[in-house]
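In: Predicted model and sequence below, questions to follow.
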Amino acid sequence: MPDVVVLDYGSGNLRSAVRALERAGADVTLTADFQAGLAADGLVVPGVGAYAACMAGLRGVKGDRMIGRRLAGGRPVLGICVGMQVLFARGVEHGVETEGCHEWPGVVERLQAPVVPHMGWNTVEAPDGTALFAGIEDEHFYFVHSYGVRDWVLETNDRTRAPLVTWAEHGGDRFVAAVENGPLTATQFHPEKSGDAGAALLRNWVLSL
């Protein structure tokens, strides 16, 4: 069983993520310990609430450094919801701009849809070659968010393998629903709240560790 750490940095109820990962076949530890986070086969960074608060909590346990160190060594990281958003360069909420982890360029901003938040089940547009959505490309996943990344701006210029970006749409506004980028994987939706489809996605990730 792969050893997975769910990073406990004060962001919401993490027990559902722990249980879902255990059902997916992982040996899960919920902790903020830096060395444990570095040593695990996989690190999961959840997140709910405001971008600025999540970044403050993440920095408080050196989570940003933990993510950077793991990725430098090619070790898997999975971000969920705001745990995905903080991987981008910055977030803007209520006119407040907050620096993110800068693993990807881009800005997290308010969705431009008639009804916000985007709350409930939605389909996604997964790209060819996806491993994360293997066998569940046409399923529905559970979203709860008012902000997202509406423009993917990373350019690889064919020097490195381009990330696989999955999109979703709400109220006519498209946003990034998931990214597969080598050891760094992230979803805007909550796989732990997405029933059988979310369970299958987590199983795909755990099996890749």
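Out: Yep, that arrived. Residues are numbered from 1 along each chain as shown.
In: Please make it C-alpha for all contacts and neighbour counts, starting now.
Out: OK.
In: which outside residues touch the biggest helix by length in the chain?
Out: The longest helix of the chain (DSSP state H) is helix 195-207. For helix 195-207, the external contacting residues (C-alpha atoms under 8 Å, 6 or more residues apart in numbering) are 2, 20-21, 23-26, 42, 131-134, 136, 139-141, 190-192.
In: and the gap between the closest residue to residue 24 other than its chain neighbours and residue 133?
Out: Distances taken as C-alpha to C-alpha, 6 or more residues apart in numbering place residue 203 nearest to residue 24, at 4.6 Å, with adjacent residues excluded. As judged by C-alpha to C-alpha, to the nearest Å, residue 203 and residue 133 stand 10 Å apart.
In: Residue 91 too?
Out: Residue 91 sits 27 Å away from residue 133, going by C-alpha to C-alpha.
In: Check residue 63 too.
Out: Distance from residue 63 to residue 133, counting by C-alpha to C-alpha: 27 Å.
In: quick one, helices of the chain?
Out: Going by DSSP H, the chain shows helices at 15-23, 34-39, 51-60, 63-72, 82-85, 195-207.
In: and the first one, what does it pack onto?
Out: Using 3 or more C-alpha pairs under 8 Å, 6 or more residues apart in numbering; DSSP states H and E as the contact definition, the elements that helix 15-23 packs against are strand 27-31, helix 195-207.
In: Comparison target, given below:
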Amino acid sequence: MIAIIDYGMGNLHSVSKAVERLGYAYEVTADKERIMNAEGAILPGVGAFGDAMEELEATGLKETIIQYAASGKPLLGICLGMQLLFTQSEEHGQHAGLNLLPGQVVRFRGDFKVPHMGWNRLKFHQQSPLFRGLEEGHVYFVHSFHVQLEQDGDLLASTDYFGQVTAIVGRNNVYGMQFHPEKSGEIGMKLLDNYLSLCRKPLSVNP
């Protein structure tokens, strides 16, 4: 079973329908035991970083997600959910994140349109099980903030929007996609399917 974590700020319907179309059993849940027993977990997100972290802390889901990641089972953050995986964000002040990956969430700066909204091409930076059977293609982004990584090795794919923008990250069993795979056509669904296939054979966290 795939746990789609419900903390009141996720695009739960579109993500759950995509998982269903791919043939995986899932549950939209805030129950800590159900999440910990899941074979894989998805942390979706729409809205402001600080509000999301407040909800995760108030519900106790912050510690649940940290424990889940430590278990070695696959965890995927989508859009805001990916940003929450990192150390902190400057969105509407400084806010601490889940700190599962080192990096900062910062606002786009420059004389160009923000939010970054629309279809942009992925550039793969290293091999990953997420890319099995895939070639680089276009996916759908909607965001005003982006992740500045501290470790280059965590970057799986980027896109170009007036400079390099972090698009997919991964370290051990923790993954993130800044775009919406469930709204990104065939390539997005294949990326999601490749992630879900990892949940059938959980990875081990390196010491």
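Out: Nice, I can see it. Being a predicted model, the structure only gives us computed values, none of them experimental.
In: List the TM-score for the superposed pair.
Out: After superposition, the two chains reach a TM-score (TM-score structural alignment, normalised by the length of structure 2) of 0.90; 198 aligned residues with a C-alpha RMSD of 1.5 Å.
In: Now do the same for the residue nearest to residue 24 of structure 1: its match in structure 2.
Out: By TM-score structural alignment, residue 203 of structure 1 lines up with residue 193 in structure 2.
In: Pull the number of nearby residues for its match.
Out: Neighbourhood size, residue 193 of structure 2 [other C-alpha atoms under 10 Å]: 20.
In: State the number of residues packed around the counterpart of residue 7 of structure 1 in structure 2.
Out: The equivalent of residue 7 of structure 1 in structure 2 is residue 5 (alignment by TM-score structural alignment). As a burial measure, residue 5 of structure 2 scores 26 neighbours (other C-alpha under 10 Å).
In: need the contact list for residue 5 of structure 2.
Out: Going by C-alpha under 8 Å, 6+ apart, residue 5 of structure 2 touches 28-30, 35, 41-44.
In: separation between the residue positioned nearest the centre of structure 2 and residue 110 of structure 2?
Out: Closest to where the C-alpha atoms of structure 2 average out (C-alpha atoms, centre = their mean) is residue 77, at 2.1 Å. In this view, residue 77 of structure 2 and residue 110 of structure 2 are 27 Å apart by C-alpha to C-alpha.
In: How about residue 100 of structure 2?
Out: Where residue 110 of structure 2 is concerned, residue 100 of structure 2 sits at a distance of 29 Å (C-alpha to C-alpha).
In: which of those two has more neighbours?
Out: Using other C-alpha under 10 Å, the more surrounded residue of residue 100 of structure 2 and residue 110 is residue 100, with 17 against 8.
In: After alignment, which residue of structure 1 pairs with that one?
Out: Per TM-score structural alignment, residue 100 of structure 2 is aligned with residue 103.
In: In structure 2, what stretch matches the biggest strand by length in structure 1?
Out: The strand that spans the most residues within structure 1, counting by DSSP state E, is strand 173-181. Alignment of strand 173-181 of structure 1 against structure 2: residues 163-171, by TM-score structural alignment.
In: Could you pull out the buried residues of that stretch?
Out: 165-171 (16 or more other C-alpha atoms under 10 Å).
In: Selecting buried members of the contacts of helix 195-207 of structure 1 in PyMOL, what would you type?
Out: To isolate the buried ones among the contacts of helix 195-207 of structure 1 in PyMOL, judged by 16+ other C-alpha under 10 Å, type:
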select buried, resi 20+21+24+25+26+42+131+132+133+136+140+141+190+191+192
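In: how many neighbours does residue 127 of structure 1 have?
Out: A count of nearby residues for residue 127 of structure 1, using other C-alpha under 10 Å, gives 14.
In: before we move on, what about the one 10 residues further on?
Out: Neighbourhood size, residue 137 of structure 1 [other C-alpha under 10 Å]: 19.
In: Tell me the residue in structure 2 aligned with it.
Out: Residue 137 of structure 1 maps onto residue 135 in structure 2, with residues paired by TM-score structural alignment.
In: returning to that earlier point: surely the match of residue 100 of structure 2 and residue 89 touch.
Out: Yes - here residue 103 of structure 1 reaches residue 89: they are 6.9 Å apart, a contact under C-alpha atoms under 8 Å.
In: Excluding chain neighbours, give the residue nearest to the alignment partner in structure 2 of residue 61 of structure 1 in space.
Out: Under the alignment (TM-score structural alignment), residue 61 of structure 1 maps onto residue 59 of structure 2. Nearest residue to residue 59 of structure 2, sequence neighbours excluded (C-alpha to C-alpha, 6+ apart): residue 7, at 7.7 Å.
In: Check the spacing between that neighbour and residue 190 of structure 2 real quick.
Out: In this view, residue 7 of structure 2 and residue 190 of structure 2 are 26 Å apart by C-alpha to C-alpha.
In: which of the two has more neighbours?
Out: Higher neighbour count among residue 7 of structure 2 and residue 190: residue 7, with 24 against 20, using other C-alpha under 10 Å.
In: I'd like to check which residues are in contact with the more buried one.
Out: Contacts of residue 7 of structure 2 by C-alpha under 8 Å, 6+ apart are 30, 52, 55-56, 59, 61.
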